[in-house]
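**Q** here is a sequence together with a model predicted from it:
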Amino acid sequence: MATIDDLLGQYRVLRDYCDGFWRKVEKRHGADLHCRKGCHECCRLQGVTPLEAHVLLAALRLAGTTIDKQTGSQTAFCPLLRFDECLVYPHRPLICRTHGLAISGQLLTGGAVDCCPANFSAELLALMDRDLILNIDMITDNLMRLNLAFCLLLGDRQLAGERIGLSAIIDGLIPASLTKHA
């Protein structure tokens, strides 16, 4: 039977795949990627899966990071963003690792190729090699499966359908089943 540590290992494999995909695109089209430290227009994430909430909570605890609880609720930007930098960058969620890339998937784009408007011209997108376009459905499907298995191991199947607010993580207002394993 799988353990939480097994699932976290599988999540890291998925995370590493996303990071590797980014590096592959950056190697071929680095000049067309404008995502850089300080660029944070896409940093508007407000909630994550319970699995990713667990990862973020563990990262915050490990780093001993304390975050001003007031700031997160005062802005449309991610509450983990401070001075144009992500406080949990090495542990950021998958969406933060893939945003900016050229993506395609039936659920999100209806099969069309899409990307951050700051990256890649329409002409380049039309000519881009398919192996540089991320299948976002595959990433999402794998994350949802891992999240469901994680919640089942916690004994809380209902939790799998929920999003955990980043402000709730900061404020410590998360389901008890998540806190006992972080």
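**A** Nice, I can see it.
**Q** switch to C-alpha atoms for all contacts and neighbour counts from now on
**A** Noted.
**Q** show me the strands in this protein, by range?
**A** 47-48, 81-82, 85-86, 103-104, 113-114, 134-135, 164-165 (DSSP state E).
**Q** just the residues contacting the first one, thanks.
**A** Strand 47-48 is touched from outside by 93, 163-166, with contacts defined as Cα atoms under 8 Å, 6 or more residues apart in numbering.
**Q** which of these ranks first by neighbour count?
**A** Tallying neighbours with other Cα atoms under 10 Å puts Leu166 at the head of those, with 23 neighbours.
**Q** quick one: it and Gln46 touch, right?
**A** Yes - Leu166 is within contact range of Gln46, at 5.5 Å (criterion: Cα atoms under 8 Å).
**Q** which helices and strands sit right next to the longest helix seen in the chain?
**A** As far as residue count goes, and with DSSP state H defining each element, the longest helix of the chain is helix 4-29. For helix 4-29, the helices and strands in contact under the criterion 3 or more Cα pairs under 8 Å, 6 or more residues apart in numbering; DSSP states H and E are helix 94-98, helix 136-154.
**Q** buried stuff in that helix?
**A** Residues of helix 4-29 classed as buried by neighbour count (16 or more other Cα atoms under 10 Å): 4, 7-8, 11, 14-15, 18, 21-22, 25.
**Q** Ala31: how many residues sit nearby?
**A** Other residues near Ala31 number 10, with proximity taken as other Cα under 10 Å.
**Q** please state the offset of stretch 103-121 from the chain centre?
**A** The gap between where stretch 103-121 is centred and where its chain is centred comes out at 17 Å by Cα atoms, centre = their mean, to the nearest Å.
**Q** comparison target below:
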Amino acid sequence: MEFRAYKTLRNDIDTLSNKLEEQHKNHMMCKAGCDLCCMDYSIFPVEFYSIVEALKKGEKKPVINSNNDESSCIFLNNHKCEIYEERPIICRTHGLPLLFMNEENGWELSACELNFTEFDMEEFSEENTFPQDKFNSKLFLLNKEFIAKSKLTEYSEFDLIPIKEIAKHI
């Protein structure tokens, strides 16, 4: 399967995420060992199958943590992500100030409760936040195209797959 467009989007997200991490480094507590946000998220099929393919090709297979509670990610071992290089997009933006449209069509800001504790929230702008809706829209469209091309008829463009299901495919 072809994942070039997905990986390009992922690289664009990493570039912006790295820029924002550098810009906000004095206010972010995210570092190795912090796993407050490592949950069993559900992801689009395009991400799911891209991760599966990469993990199958990799020399080192991830260790599955069956001791984690149901809501935690099965790829989290000793506070370390087993699939860090291939982690989903949602995991690539954790901790950053995320700007998104809420249900009342107003802009809302979200950030980890450990970050930005000594920061004036009024200082956030479009230039120093992650535009979550913009990238989620691009991901949605890539997923829609992926489903059509790959003929994965068991999925609709709105279906999401729990990350833990990756373990059954690698």
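**A** Nice, I can see it. These numbers come from a predicted model, not from an experiment.
**Q** give me the TM-score for this pair.
**A** Once the chains are overlaid, their TM-score stands at 0.86 when taken by TM-score structural alignment, normalised by the length of the second structure; 167 aligned residues with a Cα RMSD of 2.3 Å.
**Q** hang on, the earlier thing: redo the buried residues of helix 4-29 of the first structure as JSON lines? Include distance to Cys151 of the first structure.
**A** Formatted as JSON lines, the entries for the buried residues of helix 4-29 of the first structure read as follows, by distance: Cα to Cα, whole Å:
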{"residue": "Ile4", "distance to Cys151 of the first structure": "9"}
{"residue": "Leu7", "distance to Cys151 of the first structure": "10"}
{"residue": "Leu8", "distance to Cys151 of the first structure": "12"}
{"residue": "Tyr11", "distance to Cys151 of the first structure": "14"}
{"residue": "Leu14", "distance to Cys151 of the first structure": "18"}
{"residue": "Arg15", "distance to Cys151 of the first structure": "19"}
{"residue": "Cys18", "distance to Cys151 of the first structure": "23"}
{"residue": "Phe21", "distance to Cys151 of the first structure": "27"}
{"residue": "Trp22", "distance to Cys151 of the first structure": "29"}
{"residue": "Val25", "distance to Cys151 of the first structure": "33"}
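**Q** ok, of those residues, which one's closest to Asp141 of the first structure?
**A** Asp141 of the first structure lies nearest to Leu14 out of those, by Cα to Cα, at 10.9 Å.
**Q** His27 of the second structure is in contact with Cys112, isn't it?
**A** No - with contacts counted by Cα under 8 Å, His27 of the second structure stays clear of Cys112, the gap being 10.6 Å.
**Q** against the second structure, where does stretch 18-30 of the first structure fall?
**A** Residues 13-25 of the second structure are matched to stretch 18-30 of the first structure when aligned by TM-score structural alignment.
**Q** quick one: contacts of the matching stretch?
**A** Applying Cα under 8 Å, 6+ apart, the external contacts of stretch 13-25 of the second structure come out as 28, 89, 92-93, 96, 128-130, 135.
**Q** try stretch 129-147 of the first structure
**A** Contacts of stretch 129-147 of the first structure (Cα under 8 Å, 6+ apart): 7, 10-11, 14, 21, 24-25, 49-51, 101-108, 113, 160.
**Q** next, the buried residues of it.
**A** Under the neighbour-count criterion of 16+ other Cα under 10 Å, stretch 129-147 of the first structure has 132-137, 139-140, 143-144, 146-147 buried.
**Q** closest one to Gly172 of the first structure out of those, please.
**A** Out of these, the one with the shortest distance to Gly172 of the first structure is Asn147. That distance is 20.2 Å, counting by Cα to Cα.
**Q** quick one: the closest one from Asp141 of the first structure, how far?
**A** Summarising the geometry, the distance separating Asn147 of the first structure from Asp141 of the first structure, computed by Cα to Cα, to the nearest Å, is 10 Å.
**Q** ok, Glu52 of the first structure next?
**A** Spatial separation of Glu52 of the first structure from Asp141 of the first structure under the definition Cα to Cα is 14 Å.
**Q** hang on, the earlier thing: adding distance to Asp171 of the first structure, write the helices and strands packed on helix 4-29 of the first structure out as TSV.
**A** As requested, those are exported to TSV (distance: least, Cα to Cα, whole Å):
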stretch	distance to Asp171 of the first structure
helix 94-98	21
helix 136-154	21
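**Q** nice, that's everything, thank you.
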